[in-house]
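Asker: Generate coordinates for the sequence data below:
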Amino acid sequence: MTTVHKIVQSESAPAALGPYSQAIVANGFVFCSGSIGINPQTSVIPEGVEAQTEQVLANMDAVLQASQSSFAQIVKTTVFLKDLKDFDAVNKIYAKNMGGALPARSCVEVARLPKDVLVEIECIATVSA
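Answerer: Here you go, the predicted structure:
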């Protein structure tokens, strides 16, 4: 069986920082690359984990919409934190943006993230038919 996939590119989210796609749609799922808090219009990264998390989720939303998906269709996320002490602050913003959806999730502390951001989130979601 061959996998047919589609590369997703949204102008409402920052361009990929390297040789990868913002997302790939394949076999009824969208696999979103990690989103960081770069404002796509200004290329500015906001200060603080709360502001970065809000921007991360706005960027992820744009990519999901371009993929014919949404936060409600996310089945798995991975949250990467520079400091696990930010877990509660990120959780509050994450929960507000997920709107009641409770996908499976992993959260890990990492030594460093691209552009020295404080948070990065990736996800897998289903796509609308």
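Asker: all contacts plus neighbour counts: C-alpha atoms, from now on.
Answerer: Will do.
Asker: At which residues are the strands of this structure located?
Answerer: For the chain, the strands defined by DSSP state E occupy 5-8, 23-26, 29-35, 74-81, 104-109, 119-126.
Asker: could these be laid out in a markdown table, adding mean neighbour count and distance to I93?
Answerer: A markdown table is the format used below for those (neighbours: other Cα atoms under 10 Å; distance: least, Cα to Cα, whole Å):
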| stretch | mean neighbour count | distance to I93 |
| --- | --- | --- |
| strand 5-8 | 15 | 25 |
| strand 23-26 | 20 | 22 |
| strand 29-35 | 22 | 15 |
| strand 74-81 | 19 | 12 |
| strand 104-109 | 13 | 14 |
| strand 119-126 | 23 | 12 |
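Asker: Sequence B follows; please return its structure for comparison with A:
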Amino acid sequence: MKSIHTDNAPAAIGPYSQAVTDGHTVYVSGQIPINPATGEFAGATIEEQAKQSLTNISNILKAAGTDMSHVVKTTVLLKNIQDFAAMNEVYATFFTAPYPARSAFQAADIPKGALVEIEAIAVLD
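Answerer: Predicted coordinates:
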């Protein structure tokens, strides 16, 4: 197992890696909407936060040698499930068919008070 790290995504805020790979698959830890350049949330809306979370995933996958077109599964945690449609509009701009499998849940609380956290699993070529 190899740990993946990039400065183009927020540093881990605990004892975990941004992502790990076994050489075939990349497992990206849940990404909250922290802009790595500022250390702050990218914005206050679900759209801004979903875009930043997905951008962080994209940057981690790039560091691992793959991209969003190789994502096979995501999990989306929302502070409020009523934000699903707005998050989904942003999400759709990051993926093309065939779309990855996905689960989405409302979470009682997300780290640092984020509105969304997204994790991903991708395959390597």
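Asker: Please state their TM-score.
Answerer: Once superposed, the chains reach a TM-score of 0.96 (TM-score structural alignment, normalised by the length of structure 2), with 124 aligned residues with a Cα RMSD of 0.9 Å.
Asker: Just put the strands of structure 1 in a markdown table and tack on distance to K92 of structure 1.
Answerer: A markdown table is the format used below for those (distance: least, Cα to Cα, whole Å):
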| stretch | distance to K92 of structure 1 |
| --- | --- |
| strand 5-8 | 28 |
| strand 23-26 | 25 |
| strand 29-35 | 18 |
| strand 74-81 | 13 |
| strand 104-109 | 14 |
| strand 119-126 | 14 |
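Asker: who wins for proximity to P46 of structure 1 among these?
Answerer: Minimum separation from P46 of structure 1 across the strands of structure 1 (Cα to Cα) falls at strand 119-126, 11.4 Å.
Asker: By residue count, which helix of structure 2 is the longest?
Answerer: As assigned by DSSP state H, the longest helix anywhere in structure 2 is helix 46-64.
Asker: Next, the mean deviation of that one compared to structure 1.
Answerer: Once the two are superposed, helix 46-64 of structure 2 sits an average of 0.5 Å from its aligned residues in structure 1 (mean Cα distance after the TM-score superposition for structure 1).
Asker: Can you check which part of structure 1 that helix sits on?
Answerer: The aligned range for helix 46-64 of structure 2 in structure 1 is 49-67, by TM-score structural alignment.
Asker: Show me what that stretch is in contact with.
Answerer: Stretch 49-67 of structure 1 has contacts (Cα atoms under 8 Å, 6 or more residues apart in numbering) with 8-10, 12-14, 22-23, 25, 30, 32, 35-40, 45-46, 70-71, 86, 89-90, 93-94, 97, 117-121, 127.
Asker: for stretch 68-83 of structure 1, same thing?
Answerer: Under Cα under 8 Å, 6+ apart, the answer for stretch 68-83 of structure 1 is 30, 61, 64, 87, 97-99, 101, 103-113, 117-128.
Asker: which non-adjacent residue is nearest F41 of structure 2?
Answerer: Leaving out its chain neighbours, the residue that sits closest to F41 of structure 2 by Cα to Cα, 6 or more residues apart in numbering is I34, at 4.4 Å.
Asker: Ok, D22 of structure 2 next?
Answerer: M1 (4.7 Å).
Asker: Also V127 of structure 1?
Answerer: Per Cα to Cα, 6+ apart, closest to V127 of structure 1 is S69, 4.8 Å.
Asker: In structure 1, what residue corresponds to A12 of structure 2?
Answerer: Under the alignment by TM-score structural alignment, A12 of structure 2 pairs with A16 in structure 1.
Asker: show me the contacts for its match.
Answerer: If you count contacts by Cα under 8 Å, 6+ apart, A16 of structure 1 has them with Q22.
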